[in-house]
Structure formats: structure tokens, C-alpha cells
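have a look; sequence and predicted model below, questions after that.
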Amino acid sequence: MALTDKLIRDKLHALRRELEDISNLSATSREPVALDQQSVGRLSRMDALQGQAMAQASERQRRTEIQRIDAALKRLEDGDYGCCVECGDDIADKRLEIDPAAAMCISCAR
């Protein structure tokens, strides 16, 4: 059963909002780590730097996913949603249900 354009749009917007909410909640963990070794020991600072790096990597992944969602919304607006951007074939409904931002059919994605 294919989803309607409205349901797809709503699902994509909900996913985008969720990613933005997570991004906003994790903003402090991506902030620079203080250099003051009087208040933070060397190992604690290393842990903080590692935590910051992981938070920044997660943020990059979220931003990439938001870009995929925006591209899917644009394809939906242009009437190209559900068509593989690589070969032009239809993307399977099941694939779009699982990943509504999918831009390629399963063959091209491999």
C-alpha cells in the first residue's frame, strides 16, 4: 500500500523535527572543552574531548540525514518522489515505508 503525499510529507517533517530536537538537546556536549587543567584533570579532559568528538560526529550524521529529508521533500514537491535518482525506476513502496528519504532503488543503492 503506497503512502499518500500528505502522509509522506508529514512523516518526513516529523523525522526532521525529531532530528532538530535531538540536535538542540545535545548542543552543550558539542561545545569546546575548557583548557583549565586546575579544575579538570588530564584524563577527565581527555574523556571530555572524546565525548565532544562523538557528539560532533553524531551532529554531522544528523545534518546529513536532515539534508536527505530536505531532498526527499523537494522530490515530493517536484513530483519525482519515489523514483530512483540514479536509474529512474520506481523505488519499492516497502523501502520508502522504512526510509521515506530514500533516493535510490535497492539495486542502485548497492
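Yep, it's here.

from here on, contacts and neighbour counts on C-alpha atoms
Fine.

in which helix or strand would I find the residue nearest to the spatial centre of the chain?
Geometric centre of the chain, nearest residue: Glu65, 2.0 Å, by Cα atoms, centre = their mean. For Glu65, the enclosing helix or strand under DSSP states H and E is helix 42-78.

buried ones in whichever helix or strand comes after that helix?
Counting by DSSP H and E, the next helix or strand C-terminal to helix 42-78 is helix 93-98. The neighbour-count check on helix 93-98 (16 or more other Cα atoms under 10 Å) flags Leu96 as buried.

kindly report the same for stretch 66-78.
66, 68-73, 75-76.

give me the contacts around it.
5, 9, 12-13, 15-16, 19, 81, 100-103 (Cα atoms under 8 Å, 6 or more residues apart in numbering).

next up, a structure to set beside the first:
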Amino acid sequence: MREDIDIDALRQRLLMRAHELETMAAIRREAGATVELDQTRTGRLSRMDAMQAQAMARAGDARAQDEYRRIQAALARIESGEYGYCLDCDGPIGAGRLNADPANALCLACAERREQ
């Protein structure tokens, strides 16, 4: 276990964010529901706006699901005692990096290497 980071505070932040994501999931699902407009009464632009809003809601939902999975993985690493260490090189992830995003699973060097 790392002593240079406040794991309990980071765990609480992760749990709070997971709860926020769960709360917003129902709203996102409703916004991403199938667009059913009466074509005889609704103009083409209104239908296009509704379909664009639906696509944006689905993209937002996909991002939220990805963030939720990252949070759950971070919580699992906390429980196993592996939290705060890079998944690629096993080196410590910087405290500032974890404070910025407690779900970070890679150190800065490995994250940059993956982006190339």
C-alpha cells in the first residue's frame, strides 16, 4: 500500500463519481431512446434535430459507461492493494496524476507511450 497518497479520500471520490454516473444513467437512456415523430406533423429539421440529440446522448452514454468501468477497476485495485501502481510498468503513478483523476491506471510515461 502506498503511503504518499490518501487512498481513503480517493476511494470516496471514486464512489461518489460512480454514484453520480449511476444516477444519470436513466436520464441518458431516456434521451437516447428511439426517435418517434409523426412525420405528417413534424418538419424534417425537427426530426433531424431529434436524431442528432439521440446520437449525442448515445455517445455520452458510451463515455459514461467507459468512465464507470474505469472507476470500478480502480476500486478493485484499491481492494487488492494494487492501487496507485501502473498497469504497464508496475511503477508508482504520481500522486498529482491520481488526484487529478483517481481512476488513472497508468503512469504518465506509459500513458504517453500508448498515445504515440
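Ah, there it is. What you are looking at is a predicted structure, and each value in this text was computed from that prediction instead of being measured.

can you pick out the most distant pair from the buried residues of stretch 66-78 of the first structure?
Ile66 and Leu76 (15.1 Å; Cα to Cα).

picking that back up, could I get the buried residues of stretch 66-78 of the first structure as CSV with distance to Ala92 of the first structure?
Formatted as CSV, those follow (distance: Cα to Cα, whole Å):
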residue, distance to Ala92 of the first structure
Ile66, 22
Arg68, 18
Ile69, 18
Asp70, 20
Ala71, 18
Ala72, 15
Leu73, 17
Arg75, 16
Leu76, 15
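
return the member of those residues nearest to Ala34 of the first structure.
Nearest to Ala34 of the first structure among the buried residues of stretch 66-78 of the first structure, counting by Cα to Cα, is Ile66 at 29.9 Å.

what's the counterpart of that closest one in the second structure?
Following TM-score structural alignment, the counterpart assigned to Ile66 of the first structure within the second structure is Tyr68.

for its match, give its distance to Asp61 of the second structure.
Distance of Tyr68 of the second structure to Asp61 of the second structure, given as Cα to Cα, to the nearest Å: 10 Å.

ok, now Glu30 of the second structure?
Glu30 of the second structure is 11 Å from Asp61 of the second structure, where distance means Cα to Cα.
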